[in-house]
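> the following comprises the amino acid sequence and a computationally predicted model.
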Amino acid sequence: LRREDWRDIKRLASEQMQLTCRWRFTQEIDGNKVISQSFTRLSEREADAQKGCSDVLLWRKYRGKDGSVGTSSPSKRKHGPADAAPFAQKRTSLPRSDATMITIEDDVDESEPEIVLVRRKSTPNSTTVARARNNAPPKSAYTYGDICTGAGGMASGAVQAGLRMQFALDHDHDACETLRLNFNTRVLEEDVHTFCTKLKVRGYLRVDVLHISFPCKFYSPAHTVAGKDDEHNVATGYAVKPILERCRPRVVTFEQTFGMLRSANLPHFHALVKQATDAGYNVRWKLINLADFGNPHARKRLIIIASCPGEPLPRFPEPTHGSGPGKKPYTTIYQVLSRIDYATVPAYMQQYSEKRGAEYDPHQPLKQAITCSGGLGNLHPSGRRSFMPIELAALQTFRLSHRFHGTYTSIKTQIGNAVPCVFGKTFFGEIVEDMKEHDKTVAEYMPPVVELD
């Protein structure tokens, strides 16, 4: 096109065409610092009059007519998950003998509002309504699935928050055996690729809340030498879309090292967010220091929350520990280790290596984060030995009853890779409360009424 033609096209567009906005990017700022960011789909209330779609209808279409809330299997319907049209009714009869039959044959498009058809009878002030019965709030616990579960740190927090675990997936044998020792759930011992390419999708994969902790070693600031599993680990982060297609969760959460937000790794982070938004999910992310939630050592992690179409996007919980009104003091090493009854701890969890370090005050948080090898802070306050596996597990806020399978090295790796349970309990507790509020909205939803002459 010539420059003059392009100017004419731009002028025509500005005068006669409408700009449509469907998504919003938001930054939450504290002072001069960005503390969280989000991509959210415009809600029905934010859309222009007669231009939006009901959030409840979007939610029902994605999740199924009943939302499959608190159940272990998807809703029964003839349509497949991708092309489900749960609001189409083949025949709806009015309850009285002299009522007229109303038949709705066409599927309802998600962009069209759900309506109630009302047939006015000859008797004054007498109206008969044919409409679907509203969903009642869930009676059973919300369901939960975990991918790249490891030893079950985040899963333990989810269960403590009241979620009912339906499956856990990990490719590491020792981690899977650890999961079998601690959770009454299906443990899928396979990698993400196998999970995403299975032809048959089992009903138990449909969950209300899904958590994913993709391998983070490649994105860690400590990763300075190429590893043999780098390509495989990076590839798992590009499996978000097929995972969502199989599990169709109301809320999906991700945990990653803060190094994923470094400039060299941003393309991978942007790809993860795009996969979620392409599936219609709202996404919010934030860097969080887990010590602010009761973890006895600083551990900065990238936490991502995403919600399905029509589901309100949960906010991050407020810190429970630190300085300031209403907050508890930071958890100390002494507080954690004093709860251990060493007489009841099995021998394999009391192994340690001798050290020649300086004694230090245990009435303070651990100064270095626990890693797969124990970390630079793997020194008991006595200065004479490393921490025992039972102590490392307690410092990662595992319950003292949590059992581990594997060698001494394998157990330390499982503990170092874990997300502290104490954060998971608070984090998922807030999400559960948000879902309960949304369920009330769904139960109270009344579609528009159209009177038939």
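Yes, it's here.
> from here on, contacts and neighbour counts on C-alpha atoms
Will do.
> from residue 234, how far out is residue 371?
Distance, residue 371 to residue 234, by Cα to Cα, to the nearest Å: 20 Å.
> ditto for residue 9
For residue 9, the distance to residue 234 (Cα to Cα) stands at 43 Å.
> who has more neighbours out of the two?
Taking residue 9 and residue 234 together and counting by other Cα atoms under 10 Å, residue 234 has the greater number of neighbours (17 against 12).
> these two touch, right, that one and residue 218?
Yes: the criterion here is Cα atoms under 8 Å, and residue 234 meets it with residue 218 at 7.1 Å.
> the structure to be compared is supplied as follows:
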Amino acid sequence: MPTPTVIDFFSGCGGTSTGLRDAGMRIAAAVDFDSAASATYRANFPEAEFHEVDIRILAHDAFDHLVPHDAPLVFSACAPCQPYSSMRPTASRARPRERSLLLTLIPFMDRLIPDVLIVENVPGLQKIPGGSTWNRFLRYLARAGYSTRWEVIDCRDYGVPQRRKRLVLLASRHGEIDLPTPTHGGNRRPYSTVRDWIGSLPAIQAGETYADDPLHRSGALGDLNMRRIMALSEGGSRSEWPDDLWLECHRNSKGHQDAYGRMRYDDTAPVLTTKCTDITNGRYGHPTQHRAISAREAALLQTFPLEYKFLGSLKSVTKQIGNAVPVLVAKAMGDHIVEHLNDAGIDSDG
């Protein structure tokens, strides 16, 4: 079978493209509107045609010249997930324009008729009430002749050292398709751990950047937050603090228990958000060093390769990493798609 060609919609900094490239696919083009994520993507995929533009105004024939006549075409789409995130309390009241971004894919699908589609998002996408974007998109796929399979997956099941639940859909116009069999957990291989992915990185201090890797940098801590993290054991939380370190807002609240906590080396990490290099926003303290995890450590916990380049400030890079699709999840989907297309007998005639 010729090498599958990928067009990556809502590409972000490139997590999905990296996984699909690792699965042997050719990344032909990508689209994203975020300037910082776009710069990172271009730095890692110089061979791909990149469109830094709002997809709602992108010409529907923008990719016509890239569509192969002798190879399968794969679309990937991870529309911005904030409107549907469980961490956004007003998710059900997201603006209609935010909700409908997934539907902007339809004109491109009608025009180019991809062989396979991958959609990845937060589980909340399927729960928006009313005329659900998700249900409308599923109805479109059925009318267009695609077989679909979707479910909420645990990224740990595919080797990601992170408790991250994601909604994943695969759609194919070449017969029934399912999701890849998990490789980790249960009676399979043990879950990957924080130690597996960041345990060998050089030690740094809060506010320091490692000389040989500008991404291995950690945010500075004020005196009070330094005392707070120094008071914690590995895997510890603020329940270990002496009374003078407590915040008034936490004394009578059971919410946000992970804030200011440390990770544990021999466990999986919590879900990484767009603020995952700040100890005040979750259990993002390094297991043993007195600091938050660095941007490089966050990227590794999202299973990006060590040499992956990220451009921008620490805040910007952290946002890019938190929004990314874990690379190993994308690779598992890519490997499975290649197997599916081979089993379907896809050749140069499509």
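Yep, that arrived. On a predicted model such as this, the values are computed, not experimentally measured, just so you know.
> quick check: TM-score for this pair?
Here the TM-score for the pair of chains, by TM-score structural alignment, normalised by the length of the second structure, is 0.79; 301 aligned residues with a Cα RMSD of 2.5 Å.
> matching residues in the first structure for stretch 151-166 of the second structure?
On the basis of TM-score structural alignment, stretch 151-166 of the second structure is assigned to residues 286-301 in the first structure.
> which residues are contacting that stretch?
35-37, 255-258, 302-304, 319-322, 330-333, 336, 365-370, 395-397, 420, 422-423, 426 (Cα atoms under 8 Å, 6 or more residues apart in numbering).
> counting neighbours, what do you get for residue 223 of the first structure?
When neighbours are defined as other Cα under 10 Å, residue 223 of the first structure has 12 of them.
> ok, the aligned partner of it in the second structure to residue 94 of the second structure distance?
Using TM-score structural alignment, the partner of residue 223 of the first structure in the second structure is residue 88. Distance of residue 88 of the second structure to residue 94 of the second structure, given as Cα to Cα: 9 Å.
> and the helix ranked longest in the second structure, which stretch of the first structure?
Longest helix of the second structure, by residue count under DSSP state H: helix 327-343. The alignment of helix 327-343 of the second structure onto the first structure (TM-score structural alignment) covers residues 421-437.
> show me which residues of that stretch are buried.
Neighbour counts over stretch 421-437 of the first structure (16 or more other Cα atoms under 10 Å) mark 421-432, 434-435 as buried.
> average gap between that stretch and the second structure?
In the superposition with the second structure, the average deviation recorded for stretch 421-437 of the first structure is 1.0 Å (mean Cα distance after the TM-score superposition for the first structure).
> now do the strands in the first structure.
23-30, 33-41, 116-120, 127-130, 143-147, 164-170, 186-189, 209-212, 251-257, 282-289, 300-307, 449-452 (DSSP state E).
> in space, what's closest to residue 371 of the first structure - neighbours in sequence excluded?
Leaving aside its sequence neighbours, residue 371 of the first structure sits nearest to residue 416 (Cα to Cα, 6 or more residues apart in numbering; 4.2 Å).
> quick one: the one you found and residue 378 touch, right?
No: taking Cα under 8 Å as the definition, residue 416 of the first structure is not a contact partner of residue 378, at 10.9 Å.
> shared neighbours of those two, which are they?
residue 370.
> what about residue 191 of the second structure, how many residues nearby?
Neighbour tally, residue 191 of the second structure, other Cα under 10 Å: 22.
> what's the counterpart of it in the first structure?
Using TM-score structural alignment, the partner of residue 191 of the second structure in the first structure is residue 330.
> please give me every residue in contact with that match.
When contacts are counted by Cα under 8 Å, 6+ apart, residue 330 of the first structure is found next to 291-292, 294-296, 321-322, 364-365.
> buried ones among the residues you listed?
Buried members of these, scored by 16+ other Cα under 10 Å, are 291-292, 294-296, 321-322, 365.
> among those, name the ones in helices.
Per DSSP H, those never map to helices.
> now, among those residues, which is nearest to residue 179 of the first structure?
residue 295 (21.7 Å; Cα to Cα).
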